[in-house]
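A.B. asks: how would this look folded up:
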Amino acid sequence: MRNTHHREFAVPAPVLGALLDGLPQRLWPGDRWPPSRLDDGLAVGSRDRHGPIRYTVVEYEPGRRLRFAFDPTIGLDGFHEFRVEEVGAGRSRLVHDMGGRLHGAMVLGWPLAFRWLHDALLRDLLDNAERAATGAVRRPARWSPYVRLLRSLASRRRPAVART
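C.D. replies: You can find the predicted model right below:
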């Protein structure tokens, strides 16, 4: 399985690099998705989880690249990473790349549900990056009807949490 998202910005690479270094707080769309919290900050060995997905930081080059390895017990042996790339003349690109081998329930879970949710989450994250880097989002992402259906089904399965 391979999945890549990217967006180009009219800002120099160090601007995007600073946003990457603020992950998850500055870019993560936590208002719309399960929270992402690195247990030991942005450092190699730090673990994170959002929803059922768990992973660990395995490589970090400040301002340039951040790579995570998935916990294989989720049904995915692989990685996901963010990279900042210069594309010339004060322009740069934020890339999210993911790859790996699916097994167990994820063989069906990825193509039927997780892929669609992942793609929607990444588009929301790239909107946050664009807003933070440029002050506005030219074409905000919209969830497809299928993503809205999956989100609705998932919210019905979560146990109610008492509010105090």
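A.B. asks: Could you use CA atoms for every contact and neighbour count after this?
C.D. replies: Fine.
A.B. asks: Give the other helices and strands that the strand or helix carrying Arg7 contacts.
C.D. replies: Taking DSSP states H and E as the criterion, the element that holds Arg7 is strand 2-9. Contact partners of strand 2-9 among helices and strands, from 3 or more C-alpha pairs under 8 Å, 6 or more residues apart in numbering; DSSP states H and E: strand 91-102, helix 115-134.
A.B. asks: Can you pull out the residues in contact with the next helix or strand after it?
C.D. replies: Counting by DSSP H and E, the element after strand 2-9 in chain order, helix or strand, is helix 13-21. Applying C-alpha atoms under 8 Å, 6 or more residues apart in numbering, the contact partners of helix 13-21 are 26-27, 42, 62-66, 82, 84-86, 90-94, 129, 132-133.
A.B. asks: 10 Å - rerun?
C.D. replies: Helix 13-21 has contacts (C-alpha atoms under 10 Å, 6 or more residues apart in numbering) with 9, 22, 25-27, 42, 60-66, 82-88, 90-94, 128-130, 132-134.
A.B. asks: now the other sequence, so there's something to compare against:
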Amino acid sequence: MKVRNVHQRTLDASGTQVGALIDGLAQRGDRLWPEERWPQLRFDRPLGAGAVGGHGPVRYVIEAYAPGRGIRCRFTAPRGFLGTHGFEVEDAGGGRTVLRHVLEMRTTGPALLSWPLVFRPLHDALIEDALDRAERSVGMKPAGARWSVWVRVLRRVLRGRG
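C.D. replies: This is a model prediction of the structure:
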């Protein structure tokens, strides 16, 4: 199954400010990743092509990184996730900037079920939490993404596994 999943927010901030949020991923003081609610994002070295990392069971390698502009990672796990995801910055004019997360992949094998039933709802909630965090980081008041009942159930069940 082919998947394209896009989340974005237009922020009242310059491209430099928004790009700095991407540049701070997995660093001390990360202002984008919602680590207070989700597994911590980690890489084996500073951001750059070839760095290996991920969060929870989702693993990837950084395929491309342009400081202040974007990052793209290629999935290495879970099994059946064949593709990329990452953040990008786009000028929206008038001192505003779009922060976008794009996931493009093909699912095979177990991911034909695990993506739509488990990973997609969790992914969507995590990215919306990250975008809320981005808004707060640039001084905006986010509407506040709300988790669905299914996301709350999945988190409870998965937390009980470990």
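A.B. asks: Any idea what the TM-score comes out to?
C.D. replies: Overlay of the two chains. TM-score (TM-score structural alignment, normalised by the length of structure 2): 0.93; 157 aligned residues with a C-alpha RMSD of 1.1 Å.
A.B. asks: Return the residue of structure 1 aligned against Ser14 of structure 2.
C.D. replies: Counting by TM-score structural alignment, Ser14 of structure 2 corresponds to Pro12 in structure 1.
A.B. asks: For that match, give its distance to Gly90 of structure 1.
C.D. replies: Separation of Pro12 of structure 1 from Gly90 of structure 1 (C-alpha to C-alpha, to the nearest Å) stands at 4 Å.
A.B. asks: who's more crowded, those two?
C.D. replies: Per other C-alpha atoms under 10 Å, whichever of Pro12 of structure 1 and Gly90 has more neighbours is Pro12, with 19 against 12.
A.B. asks: thought the more buried one was touching Gly63?
C.D. replies: No - Pro12 of structure 1 is beyond contact range of Gly63, at 11.5 Å (criterion: C-alpha atoms under 10 Å).
A.B. asks: which residues are common contacts for these two?
C.D. replies: Shared contacts of Pro12 of structure 1 and Gly63, defined by C-alpha under 10 Å, 6+ apart, are found at Val84.
A.B. asks: How many residues are close by Gly88 of structure 1?
C.D. replies: 12.
A.B. asks: Kindly report the same for Arg2 of structure 1.
C.D. replies: What Arg2 of structure 1 shows, counting by other C-alpha under 10 Å, is a neighbour count of 11.
A.B. asks: For Gly54 of structure 2, see how far away the aligned residue in structure 2 for it is.
C.D. replies: Mapped onto structure 2 by TM-score structural alignment, Arg2 of structure 1 lines up with Arg4. Computed as C-alpha to C-alpha, the Arg4 of structure 2 to Gly54 of structure 2 distance reads 20 Å.
A.B. asks: Please pull up the equivalent of Asp39 of structure 1 in structure 2.
C.D. replies: Using TM-score structural alignment as the criterion, Asp39 of structure 1 maps onto Asp44 of structure 2.
A.B. asks: So for that match, what's the nearest residue that isn't a sequence neighbour?
C.D. replies: Val52 (5.6 Å; C-alpha to C-alpha, 6 or more residues apart in numbering).
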